[in-house]
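Peer 1: sequence plus predicted model, see below.
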Amino acid sequence: MINQLGKREILIIKHLINAKKPLSSDILGVILGTSPKTIRSSMTFIGEILKIAGGAKIISKTGSGYAIEVEDENEFRVFMQTFNAKYLDAYWIPTHTSSRVAYIMRRLLMAREHIKMEQLMEEHYVSRVTLSKDLKEVRKLLVTYHLRLEHRAKYGLMIIGREFHIRVALVDYLDVDEDANASIHYDERTLYLKDPKMLNDETIRALIDYQISISNNSLRKIIKYMIVTEYRLKSKHFPVILPDDFVNIKQKVEYTVATRVVKSCALNWNEDEIGLLAVLFISRRNIMKNEAFSFRLDTQAIAYSEGIIQFLNESLSIDLSEFDSFRDELAKHLRGMIYRITFGIEKRDVGILESKGSNPAFEYAVVACKWLSEVLNQSIQETEIAFLSYRFYMFYRLLTTKEKSNVLIVLSSGKNASDLFIYELLGNFGTFIETADAAEFYEIPFINMEKYDLILTDIPAIQFNVSIPVKRVNYIFDDNDLQKIKSFFVHSQINSEQFLSYFSEEHYFREVDLETKEEVIEYMLQSMSIEDVDTRRKILQREKTSSTERGNSVAIPHTNYLFIESPRIAICLLKKPIIWHREYCQLVFLVLNGKQEKEPFIALSIAKAATGNIQFVYDMIRTKNFKEAHEVLETFIESFELY
């Protein structure tokens, strides 16, 4: 049943799950670039799916909006496991065409000969014009697999590309419409020549014996790849041949694992096929933080890691070399990443929009991939950039919390009770704290408060006559206490008034009637009197590297270099939503990064955090002048979280 959900329905469910309060059809309509009427229709369909297969239902609260109410926890948990994988795939589903695209992809990938357009038109009861639009989207998807669609007169359509890439694409499209058995062709029913459970069990045994860790999703994809490979070989498709420069792959433990799996599963594969299975293990392997890393066998990954660290220092003046473990942790990631890029098997099961929108280290990964792309002489897909950004995030907070706070603890039960309090405080916020001292309440008038940045106490704050902030919390922190303390430390890194100064009335544009992102960017730059051709080129280049759409009907075009002394942010409200890259967009923030920020991209990160709040986006799109927009910004900045 879940496979019947389209992209809009998937996004609606995700918003409802994440929402802290019911969401109206008006808000969801603005965020998803459609009408409230369409949202209400989708809600009815979602409600039917959840009732049958989700252990939940849609409830509508008058004056508030829609929410999901769970009726069966176990059934809903099972539903969510499948849904989360479906949500990651939704990014690749075209926003403005139907789910036919996924079916056509699978149909063409499984075909042994050319398929005529008339045949597809009859199968779907669509016109040539409609099918042509769908095929345009199919071509876009095929590019991400390093494949292309050939159309030969009198013959029809056929996918062209390397056998290995066809297999990888097939892995992702095996489950399309798995409930619609009537639509499955004979070729697909004969696909499973080997027992999937046997392949799964033997692979798990080998991974455990050789202490290799991969995610459950990666395991599932590798098993599917083995099924597809066996089918393709039995169907007389050409076996894959490894490049000569990968002969050293036999020295790696993953090749030993692949050899054992092939032998134990009685697969009649040659050495090159075994080598490609080993490549998949390498590309999907998780090398844990405390896991040994071979400098002898992986000197290339170490060299690339050092090159990226040096490039980030030169480009953004950030010195990651001071963190001893970062080089090795980055090299562990690059080991698999290099194989994925080289063989064209980039990760796709990554939350791209989440990473763009909520990971403040995403831009560091973009800059790092610029260097890596030039060194490898290959383009890097944004899924890989998003995946790499999580590695950078591990060290981002260390980079942005160099100015640590000195905290004074004052408890009603006295200094003797402060040890546990300080232990818990440092456990949660140690990266933000330089010192944590304790004092009795009566000692406050005699203490030099210039030494401290914050007082934490369980005594009413009104009783303190001091010039520094006082936060009242419980002796044992609850969620509100943690949020209160976190808010202070985050805001101590950012000057809120300074951020608001980056906006100005002359850089607020509304009712802008344009059709493409290029037109929007050009309009905003001209309106801001930015005539530098190089700036426009770099903004568009940043778009090409990884689209700046961040979901929620928002795009934030920007450059990856420090353009001016102080950042500037322009606001553009489009008259109607447009397709920015894959997503609808109506609110555009154009950010010109500045040299005076404490760390690169701080203003950009706050803009991303703001537009992650759908109420903020809805309120901003409804503003009629800059005064109203500024009020929306002020309301947000009072309670925002950067991390």
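Peer 2: Thanks, I have it. Residues are numbered from 1 along each chain as shown.

Peer 1: all contacts plus neighbour counts: C-alpha atoms, from now on.
Peer 2: Will do.

Peer 1: what comes into contact with stretch 447-464?
Peer 2: With contacts defined as CA atoms under 8 Å, 6 or more residues apart in numbering, stretch 447-464 is touched by 405-412, 466-475.

Peer 1: here comes the other one, which I'd like you to weigh against the first:
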Amino acid sequence: MNQRVIRIIQLLLNQEDYMTVDQIKEVVKASNKTVRMDLKTVESVCAPYNIELIRKQGTGIRMVGPDSAKLALKNKYNIEVDTNQEFSPLARQSYIALRILTATDPCKSSMLGEELYVSKATIHKDVHALRDYFKHKKLEIVSSNAGIYVKGKERHIRDCIFDYMMQNEKYNMLSELILNPDYRSTDYFIYPSIDYTDKNFYDLFNVVLETKLSLFDELSFDRMQRLLIRVFISYIRILDDCPVALSKDFMRKLENANYYHEAEIICEAIEKAYSISFNETEVHYLQVHIQSIVSDSNKTSTDTSAKVMAYQLIHGWMKQFDYPFDKDEELFSSLYRHCKPAITRLEHNIPMENTLLPIIKNQFRNTFLITKDCCKVIERNFGYVISDDEIGYLTLHLVAALDREKKKLNVLLISENSVGVNKFLQQRINDLVPYMNISRIIDVRSYRDEDLSEYDLFLSTTSATIITDKSVVKISPILDEADILKLNTVGYEHFKEKNNPSQYTKEKS
């Protein structure tokens, strides 16, 4: 439960007289709108305890119910307070970041401390830890007598809000709002420091999706969700009277660009549903973000730049690997499709969070570093700064190309069984162990006379097979489940060694 809601429950539980929304607002340091939204949550929490919120026109609000019920609610509240104390440093910093980014007034460190159940000193340490990241986003965290606030251009503030929403562990909860047609709102604050509940997200997402624009069919689910979050951020910033600014030259360039009509339809749908107004700049701002994640097949300049970028990457990889990647049509096609929206992101400094980046860096470390090195040429030629998130996605295209060229292990099967059993065993291994190919089967009595240098691995149905300085794996003639597991484990290690990209990279001076 949101900490502010808990504070309101505590206020009303300990107050016999009526309290006005303004009085509650002053205590919890929130807007009238936020307090009224919180009071709806308070009502739903109180309902199971037969406690009501009585509203009296011109007087205020009072909590009414049996004393035993109030005591039970108070006990529950105390338990919930304890659970809310378990904020990790990163979770606290994410909370503070979103709070100061979306607040309309400076946030007092004392109030942030009360919300997070930590000292003012801890809040100051967390804010200090945030400063470098905000600086990287071209924003400044200002601490003054009035409180803590963020200084910078509105588009950078929106980008930073987007980043923290994407990085937050609650991000995945938004997927259910989109995917589950039977979703039932609980007025839950998905992001505790943002004054909007799951219902607010759900309602706005549906308003946008009900436009049934064809562009949604072009997007993967992840990209569609990213676009919906961008729209939501624009919506809440307009509500808080925080307009975005774009230069006149940039606006003129966008007049004949793609996706203006789609952006306009989305904005009109929100205007109709919420009685707010998107000015022309806001429509163009949304248009840019649609362009950044949708391939723009009609924009010639982007087409040309995307082709050049794809070719430069491919030739960079060719210098690093002993393989003609320029002959791989599938690599160029997939890379070109990625580079088209990527160029829009890079041109306008639009971040794209790569949730797979830690896995990519760990599992494909060498390939990632090679791609990062190749991107330096693109940065020089185009004047872009390419983030690790973007490089991570480019790395996956190279990984896919390398996978297409990976060679199975050339395996010799040494057997003491009949031809029929051997054929059965050969087919089983080829079908069930994807890393291996049984290219030849020989009798156990003749393997010593064979040239074994061309084989990567040896399998034998008898423990009597001994090959000096070579690995021999003992299996049963019928290949049971234990054998399959063993072969896949052993085979994968040999397969990785045989196809290790570092073996094909040229030595650097």
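Peer 2: That came through, no problem. Note that the coordinates shown come from a computational prediction; the quantities given were computed from them, not determined experimentally.

Peer 1: fetch the TM-score of the aligned pair.
Peer 2: Once superposed, the chains reach a TM-score of 0.62 (TM-score structural alignment, normalised by the length of structure 2), with 395 aligned residues with a CA RMSD of 4.7 Å.

Peer 1: the contacts of stretch 447-464 of structure 1 in strands, which ones?
Peer 2: Secondary structure defined by DSSP state E assigns S405, N406, V407, L408, I409, V410, V470, K471, R472 of the contacts of stretch 447-464 of structure 1 to strands.

Peer 1: report how many residues lie close to the fourth one.
Peer 2: If you count neighbours by other CA atoms under 10 Å, L408 of structure 1 ends up with 22.

Peer 1: quick one: it and E434 touch, right?
Peer 2: No: with contact defined as CA atoms under 8 Å, L408 of structure 1 does not reach E434; the gap is 11.1 Å.

Peer 1: for structure 2, what's the longest helix?
Peer 2: As assigned by DSSP state H, the longest helix anywhere in structure 2 is helix 300-320.

Peer 1: check which element follows that helix along the chain.
Peer 2: helix 329-347 (DSSP states H and E).

Peer 1: matching residues in structure 1 for that following helix?
Peer 2: Under TM-score structural alignment, helix 329-347 of structure 2 corresponds to residues 324-342 of structure 1.

Peer 1: contacts for the matching stretch next, please.
Peer 2: 279, 282-285, 287, 289, 293, 298, 301-302, 304-306, 309, 320-321, 346-347, 378, 380, 384, 388, 391, 395.

Peer 1: show me where the stretch 1-150 of structure 2 has its strands.
Peer 2: Here the stretch 1-150 of structure 2 has its strands, by DSSP state E, counting those that start in this stretch, at 52-56, 60-64, 140-144, 147-151.

Peer 1: mind listing what's buried along the helix or strand just after the last one?
Peer 2: It refers to strand 147-151 of structure 2. Of the helices and strands lying after strand 147-151 of structure 2 in sequence (DSSP H and E), the nearest is helix 154-167. Buried residues in helix 154-167 of structure 2, counted by 16 or more other CA atoms under 10 Å: 154-166.

Peer 1: relative orientation of helix 154-167 of structure 2 and strand 147-151 in degrees?
Peer 2: Taking axes from the mean of the first three to the mean of the last three CA atoms, to 10 degrees, one finds helix 154-167 of structure 2 and strand 147-151 inclined to each other by 110 degrees.

Peer 1: which other helices and strands contact helix 154-167 of structure 2?
Peer 2: helix 89-102, helix 221-239 (3 or more CA pairs under 8 Å, 6 or more residues apart in numbering; DSSP states H and E).

Peer 1: what range does stretch 539-554 of structure 1 cover in structure 2?
Peer 2: Using TM-score structural alignment, there is no partner range for stretch 539-554 of structure 1 in structure 2.

Peer 1: make CSV out of the strands of the stretch 1-150 of structure 2 and add distance to F278 of structure 2.
Peer 2: Shown next, in CSV, are the strands of the stretch 1-150 of structure 2 (distance: least, CA to CA, whole Å):
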stretch, distance to F278 of structure 2
strand 52-56, 35
strand 60-64, 35
strand 140-144, 27
strand 147-151, 23
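
Peer 1: I'd like those strands as TSV, with distance to D443 of structure 2 and mean neighbour count appended.
Peer 2: Listed next are the strands of the stretch 1-150 of structure 2 as TSV, based on distance: least, CA to CA, whole Å; neighbours: other CA atoms under 10 Å:
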stretch	distance to D443 of structure 2	mean neighbour count
strand 52-56	86	14
strand 60-64	88	19
strand 140-144	75	15
strand 147-151	77	19
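
Peer 1: out of the ones you listed, the one nearest H261 of structure 2 is which?
Peer 2: Among those, the nearest to H261 of structure 2 by CA to CA is strand 147-151 (32.4 Å).

Peer 1: and the closest one, what does it pack onto?
Peer 2: Against strand 147-151 of structure 2 (3+ CA pairs under 8 Å, 6+ apart) you get helix 89-102, strand 140-144.

Peer 1: of the ones you listed, which approaches E218 of structure 2 most closely?
Peer 2: Nearest of these to E218 of structure 2, taken as CA to CA: helix 89-102 at 30.6 Å.

Peer 1: just name the most buried of the helices and strands packed on strand 147-151 of structure 2.
Peer 2: helix 89-102 (a mean of 20; mean count of other CA atoms under 10 Å).

Peer 1: what angle do that helix and helix 221-239 make?
Peer 2: 50 degrees.

Peer 1: helix 89-102 of structure 2 vs structure 1 - mean distance after superposition?
Peer 2: For helix 89-102 of structure 2, the mean deviation from structure 1 after alignment is 2.4 Å (mean CA distance after the TM-score superposition for structure 1).

Peer 1: could you name the helices and strands sitting against that helix?
Peer 2: Using 3+ CA pairs under 8 Å, 6+ apart, helix 89-102 of structure 2 sits against helix 120-136, strand 147-151, helix 154-167.

Peer 1: mind checking which helix or strand the nearest residue to K51 of structure 1 once chain neighbours are set aside is in?
Peer 2: In space, and not counting its chain neighbours, K51 of structure 1 is closest to K57: 5.6 Å by CA to CA, 6 or more residues apart in numbering. Applying DSSP H and E as the criterion places K57 of structure 1 in strand 56-61.
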